[in-house]
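Q: next one to model:
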Amino acid sequence: MKVYIEERCKEIAKYIIKTRCTCKDCARKFGISETTVHQDMRKRLPKIDNKLYLQVSNILDLNKAEAFLRGGLATKEKYEINKI
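A: Next up is the predicted model:
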């Protein structure tokens, strides 16, 4: 694996741990695609730093579990705004 990819993986992982952000937010911050963030965190990071991977994995799993709640709240807000 190329050095710049390893560095990017570590940098993204530390950012996710610090901010507890979603893959989408992280992709915007780093100017890369969501797919790249996901690939870096789920496939590349375990090979680079397993301890860091376990921390990131917990956060990403929590974000995934909460995704439908965030979507539901966004839809609710959308329709409440349109009522007025």
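Q: CA atoms for contacts and neighbours, from now on please.
A: Fine.
Q: which stretches in this structure count as helices?
A: Here the chain has its helices, by DSSP state H, at 3-19, 23-30, 34-39, 45-48, 50-83.
Q: for residue 38, give its distance to residue 64.
A: Distance, residue 38 to residue 64, by C-alpha to C-alpha, to the nearest Å: 12 Å.
Q: structure for this one too, so we can compare:
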Amino acid sequence: MKQYIEERAIEVANYIISSNATVRQTAKKFGISKSTVHKDVTERLSKINPGLALEARKVLDINKSERHIRGGLATRAKYVSMSHTRPTLY
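A: Next up, the predicted model:
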């Protein structure tokens, strides 16, 4: 494995752990795809640093279990903001 890929995998994991970031947030921060983030954490990092991979995986698992809540909150916020901008019809 190339050195820069190993370094990126470690950086990605440290970012996820320190900021409780989601895969999407991490991908945006590093300018890589969500599948690359996933592959870095699950496959590449487990060969480089299994302990770090486990910690990052725990954060991602928690985020995954809570994503339906975040989605519901985002939808609620969307419709609340729409109701304030909609003109009243009489």
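Q: find the nearest non-adjacent residue to the residue positioned nearest the centre of the first structure, please.
A: In the first structure, the C-alpha nearest the mean C-alpha coordinate belongs to residue 23, at 2.4 Å (C-alpha atoms, centre = their mean). Of all residues not flanking residue 23 of the first structure in the chain, residue 34 sits nearest, at 5.8 Å (C-alpha to C-alpha, 6 or more residues apart in numbering).
Q: residue 38 and residue 64 of the first structure: who's more crowded?
A: Using other C-alpha atoms under 10 Å as the criterion, residue 38 of the first structure and residue 64 rank with residue 38 on top: 16 against 13.
Q: the more buried one and residue 23 touch, don't they?
A: Yes. Using C-alpha atoms under 8 Å, residue 38 of the first structure makes contact with residue 23 at a distance of 6.7 Å.
Q: re the thing from before, the residue nearest to the centre of the first structure contacts residue 39, correct?
A: No. Counting by C-alpha under 8 Å, residue 23 of the first structure stays clear of residue 39, with 10.4 Å between them.
Q: related to what we said a few turns ago, what is the neighbour count of the residue nearest to residue 23 of the first structure?
A: Residue 34 of the first structure has 16 nearby residues by other C-alpha under 10 Å.
Q: next one: it from residue 75 of the first structure, what distance?
A: 22 Å.
Q: do residue 2 of the first structure as well
A: From residue 2 of the first structure over to residue 75 of the first structure (counting by C-alpha to C-alpha), the distance is 42 Å.
Q: what does residue 33 of the first structure give?
A: Using C-alpha to C-alpha, residue 33 of the first structure is found at 24 Å from residue 75 of the first structure.
Q: for residue 1 of the first structure, same thing?
A: From residue 1 of the first structure to residue 75 of the first structure the distance is 42 Å (C-alpha to C-alpha).
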